[in-house]
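Novice: following is a predicted model, sequence given first.
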Amino acid sequence: MEESTADLIRAQLRRLRVAAGLSQEEFGKLVHYSPSMVSAVETGSRPYDRSLLARADEVLRSGDLLVALLRIAEREGQPSWFLPWLDAERLASQLRVFQPTLIPALLQTEGYARAVIRCDDLLSDEEVERRAAARLDRQGILTRPDPPQLIAVIDEAILHRRDERFQGLMVHQVEHLIACAERPNISIHVIPLSVGLHIGLSGPFSLARGVDGGWVASQEAQLTARPTDSEADLATLLARWETVRNEALSRQQSIELLKEVAKSWT
């Protein structure tokens, strides 16, 4: 979702609340949010979701304005279930990403992103291009003036998917990872093949820490990515993060391994 759309939704939420004569505390009671959470959503330090906007439309008698704006955002690029995570990702001060099967989306080259998306043979060429462009747009958070710290842990097996058709693509992708890893706000850590089985093989997940220090997590599946800020879920995923991070090589060791892999591809 574009930043301007997210800001517009927040601005309309705040405008409607004030026009209704409701304080953040009064409004929060009606939509089952704490005053601090209402404030965080309105200022952009915490993401909103469809259920909040639907309740707000009902309470503020807005004629479904907020949900309609959300539908516009969905048509512009991303499914509704992914929007809360994109919002959390954009607002994060730190991102922790674990991927056992693919290069993380924020670190993919255009060619790699397009090849991965094209694996879904139900998508038209136009849809593939649209999704690839949207994925590259997400990466803009890493080059803005105040970028988040990105710590990515990947499994070495990702780097060794041998297919001669994609040799040039993989060389470029691994070289891109090396360049990213040498930037001050990005750390890439590789779990070597010698580790064998580990808890991370259960599936990918991401963690975003907002400017308020709160965490939001996302677990990816075939059809959805489930954002959550449940204390129990966060405790589990933060513990799993420590496990996979501890299994991985150091930053410099990982860069050296990536350089060896790049040579092997050439």
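Specialist: Sure, I can see it.

Novice: going by C-alpha atoms from here, please, whenever you check contacts or count neighbours.
Specialist: Fine.

Novice: ok, for the most centrally placed residue in the chain, nearest residue in space, not its chain neighbours?
Specialist: By Cα atoms, centre = their mean, the chain has its centre lying nearest to E89, at 4.9 Å. Using Cα to Cα, 6 or more residues apart in numbering and skipping residues adjacent in sequence, the residue nearest E89 is A208, 6.1 Å away.

Novice: just list the residues touching that neighbour, thanks.
Specialist: By Cα atoms under 8 Å, 6 or more residues apart in numbering, the contact list for A208 reads 88-89, 92-96, 215-217.

Novice: quick check: the residue nearest to the centre of the chain is in a helix.
Specialist: Yes: applying DSSP: H, G, I helix; E, B strand; the rest coil, one finds E89 inside a helix.

Novice: below is an additional structure, to be compared with the one above:
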Amino acid sequence: MESEPTTDLIRAQLRRLRLKAELSQEEFGKLVHFSGSQVSAVELGQRPLDRFFLRRADEVLATGGLLTSLLKLAERDGQPSWFRPSLEAERRAQQLRYYQPSLIPGLLQTENYARALIRCDDAISDDEVERRLAVRMDRKSVFLRPDPPKFVAVIEEAVLRRADEGFRGLMVQQIDHLIECAEAPHISVHVIPAEVSVHVGLDGPFVLARGDDGGWVGHLGTQLGGVVVDRDEDLSTLLSRWESVRSEALSRRQSIELMKEVMASWS
């Protein structure tokens, strides 16, 4: 859920900017393709904030993206408490290391792949699926920084091949995107081939983020959320395990060739 104080601020700013532009709710609604009653419901908090609505409001009111930026802050502040330190470490990182034995890492996921994963939980509403998807896609903004982090991911070959006939079109799109990412100068993707049957990383996924002060923060994913790792001895263990899983993986170029081979095998 979004942070309530921040969403209240968004609604107040929306109303202030609309009045400053001397637009009634009906007039403003026509410009953003909403009815006047819908605009009223948004401003009064009777209707959830809508990303499309705020994007159109930013354009009509010439805010420079203020309202959608505030929504991103609200979504960040509304994240579970266990996830906030990891998000902050990810946002500030100079280096990011991801080991993922079962999925494509979140920062490298396409929108369709991410949506399919989030929808696996049938207890989540469609609106919540789209909200979580937006947060996940927004996290990719770390790569748009003037000094993007050096990102290295290690995944299992099985992650690439997990696709029945109905899922293959989506996976082709995802792997194609993965190859494009892997060819960027600041991103490396390494695949552990299927013939490596057993290694220390199979205990579970983990992330390591290094800040500009040289310190590391880790994160362990679980079914119920995640655990932040910041004790020196635990970080030393994770760094050692990272070196182990990285040593089992193919080179950057070999990994790209394997991805292309997987896609070719489906055609």
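Specialist: Now that the structure is in, tell me what you want to look at. Source: prediction; values computed, not measured.

Novice: quick TM-score on the pair, please.
Specialist: A TM-score of 0.71 describes the superposed chains when it is computed by TM-score structural alignment, normalised by the length of the first structure; 198 aligned residues with a Cα RMSD of 1.8 Å.

Novice: quick one on the thing from earlier: closest to L201 of the first structure out of the contacts of A208 of the first structure?
Specialist: R96 (16.2 Å; Cα to Cα).

Novice: what's the local residue count around the residue opposite G201 of the second structure in the first structure once aligned?
Specialist: Under the alignment (TM-score structural alignment), G201 of the second structure pairs with G200 of the first structure. By other Cα atoms under 10 Å, 21 other residues sit near G200 of the first structure.

Novice: nearest residue to G200 of the first structure in space, ignoring adjacent ones along the chain?
Specialist: Once flanking residues are discounted, G200 of the first structure sits nearest to V244: 6.1 Å by Cα to Cα, 6+ apart.

Novice: so stretch 164-172 of the first structure corresponds to what in the second structure?
Specialist: The aligned range for stretch 164-172 of the first structure in the second structure is 165-173, by TM-score structural alignment.

Novice: same thing with stretch 222-242 of the first structure?
Specialist: With TM-score structural alignment applied, stretch 222-242 of the first structure matches the range 223-243 in the second structure.

Novice: for the matching stretch, how far is the first residue from the last?
Specialist: The stretch stretch 223-243 of the second structure measures 25 Å between its terminal residues, going by Cα to Cα, to the nearest Å.

Novice: buried residues in that stretch, which are they?
Specialist: 226-229, 235, 238-239, 241-242 (16 or more other Cα atoms under 10 Å).

Novice: what's the mean distance for the host helix or strand of V190 of the first structure versus the second structure?
Specialist: Using DSSP states H and E, V190 of the first structure sits in strand 186-191. Mean deviation of strand 186-191 of the first structure relative to the second structure after superposition (mean Cα distance after the TM-score superposition for the first structure): 0.2 Å.

Novice: in the first structure, which spans are strands?
Specialist: 94-99, 149-155, 186-191, 205-209, 215-220, 225-228 (DSSP state E).

Novice: now the ones you listed as a markdown table including distance to H176 of the first structure?
Specialist: Shown next, in a markdown table, are the strands of the first structure (distance: least, Cα to Cα, whole Å):
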| stretch | distance to H176 of the first structure |
| --- | --- |
| strand 94-99 | 17 |
| strand 149-155 | 14 |
| strand 186-191 | 12 |
| strand 205-209 | 21 |
| strand 215-220 | 24 |
| strand 225-228 | 25 |
